[in-house]
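Engineer: Need coordinates for the following:
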Amino acid sequence: MKNIKSIKAIKFLALLFVSSIAFVGCSSDDDHGDDHDHEEELITTVRYTLTNGTDVVILEFQDLDGEGGAEGTFDVSGPLTANTTYSGVIQLLNETESPADNITLEVEDEGDDHEFFYTPTISDITVSKDDLDEDGNPVGILTTLVTGGAGTGSLTIELIHEPTKPNDGTSINAGGSTDVEVTFSIEVQ
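Structural biologist: You can find the predicted model right below:
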């Protein structure tokens, strides 16, 4: 009985690890008829910066050797302040290049083929997307994050390639493929 519980625990931990970190670059996209280069991009760093005056909180995931090597690291610079509105900006980098390649610029340029989704587990947090693609649909590079009361939980950030647009604002029914997905532990004080 002990072996079965151990095997189940190992399977659960492996599933949790894979679901919390998924790195896939943008796939080939031939339905545009333009000459954009759509080769896969390596995303080594996800940095979400939240600012309210001098209150700055940075959520960063970094995996410099990419998928399959050493585990990546998560860093949250501090707690969020309760009942506060933050301006947010997300940045995706490939830091295996020198200087680092800013993948966010490609996402912005191809906004109609991308959308970020922000899913908090703390019910008093809302995230709205403040930038739009050429068709008037949200992209999510620029956001407004509003906190309510104190609490702890997580914030999952996903970048979906070729989502259905418009959609219901969640990644569950957006379709497309996941370019990156990270989950941060967060605290509101």
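Engineer: Only C-alpha atoms from now on, for both contacts and neighbour counts.
Structural biologist: Fine.
Engineer: residues contacting the spatially most central residue of the chain?
Structural biologist: In the chain, the C-alpha nearest the mean C-alpha coordinate belongs to residue 157, at 2.9 Å (C-alpha atoms, centre = their mean). Under the criterion of C-alpha atoms under 8 Å, 6 or more residues apart in numbering, the contact list for residue 157 reads 116-119, 180-183.
Engineer: To compare with the earlier structure, here is another sequence to fold:
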Amino acid sequence: MKNFKLIGITLLTLIVFSSCSDDHSHDHGANEEELITTVVTTLTSGNQTITLTSKDLDGNGPNPPVVTPSVDLTPNTTYTGSVTFLNESVSPAIDLTKEIKEEGEEHQLFFQAAPSIGSFTYTDTDAKGRPIGLAFTLRTAASPTTGTITVVLKHEPNKSASGVAGGSMTNAGGATDASVTYNVVLK
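Structural biologist: I've put the predicted structure just below:
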């Protein structure tokens, strides 16, 4: 019984201290990290629109993210893509995409997929002409296959490092703000 009380007090203390942070939501000079609970990746080609979603409403809590199950993509097709980032832990939800775009010099998305799935091209840039990745194209490969697409949002990557502007995370550095993996089928 003593152990349960000790655990309860410890948990209560952790909750109180973690919830007692300064609120800088109205301080535009502060650039603290926002909570990203939801990542929506949209792919469009002709009349086909595919929406891939990952929701992790409890953040680093015990529940795993809910990710769109496997989706079908058409081989040898160019999709126009976009990524949206939301904080749905509050009501109404906060769309963080505009902030990421405005702070484009401090953010870059990276898309990872095997060549057998396809290749990505950035179609948006920051004020210095370097890629952001909120808008992109995906050119799917010609042969039917299965695999994954991973979308990673980096904060303060080294955009001038070798390969980073072309979409390689190898030399990017920075902190990972969000990382989502979607299962896809080319058929």
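Engineer: For the counterpart of residue 37 of the second structure in the first structure, give its distance to residue 2 of the first structure.
Structural biologist: Using TM-score structural alignment to pair residues, one finds that residue 37 of the second structure aligns to residue 44 in the first structure. Plainly put, residue 44 of the first structure is 38 Å away from residue 2 of the first structure if you go by C-alpha to C-alpha, to the nearest Å.
Engineer: Could you do residue 124 of the first structure as well?
Structural biologist: When distance is defined by C-alpha to C-alpha, residue 124 of the first structure is 40 Å away from residue 2 of the first structure.
Engineer: next one: residue 149 of the first structure
Structural biologist: Distance from residue 149 of the first structure to residue 2 of the first structure, by C-alpha to C-alpha: 41 Å.
Engineer: Just give me the match in the second structure for residue 66 of the first structure.
Structural biologist: Mapped onto the second structure by TM-score structural alignment, residue 66 of the first structure lines up with residue 59.
Engineer: Pretty sure its match sits against residue 37.
Structural biologist: Yes: under the contact definition of C-alpha atoms under 8 Å, residue 59 of the second structure touches residue 37, with a separation of 6.2 Å.
Engineer: quick one on the thing from earlier: in contact with the match of residue 66 of the first structure, which residues are there?
Structural biologist: Applying C-alpha under 8 Å, 6+ apart to residue 59 of the second structure gives the contacts 35-37.
Engineer: can you pick the most crowded of those residues?
Structural biologist: Using other C-alpha atoms under 10 Å as the contact criterion, the top neighbour count among the contacts of residue 59 of the second structure goes to residue 37, which has 22 neighbours.
Engineer: Closest one to residue 52 of the first structure out of the contacts of residue 157 of the first structure, please.
Structural biologist: Using C-alpha to C-alpha, residue 118 comes nearest to residue 52 of the first structure of those, at 18.5 Å.
Engineer: Give me the neighbour count for the aligned residue in the second structure for residue 120 of the first structure.
Structural biologist: Taking TM-score structural alignment, residue 120 of the first structure has residue 113 as its aligned residue in the second structure. Neighbouring residues of residue 113 of the second structure were enumerated by other C-alpha under 10 Å; the total is 16.
Engineer: just the strands in the first structure please.
Structural biologist: All strands of the first structure, identified by DSSP state E, fall at 21-23, 45-52, 55-62, 73-76, 85-94, 101-102, 114-120, 126-129, 142-146, 151-161, 177-188.
Engineer: Determine which stretch of those is the most buried.
Structural biologist: Highest mean neighbour count among the strands of the first structure (mean count of other C-alpha atoms under 10 Å): strand 114-120, with a mean of 24.
Engineer: Report the mean deviation for that strand after fitting onto the second structure.
Structural biologist: Between strand 114-120 of the first structure and its aligned partner residues in the second structure, the average distance after superposition works out to 0.3 Å, using mean C-alpha distance after the TM-score superposition for the first structure.
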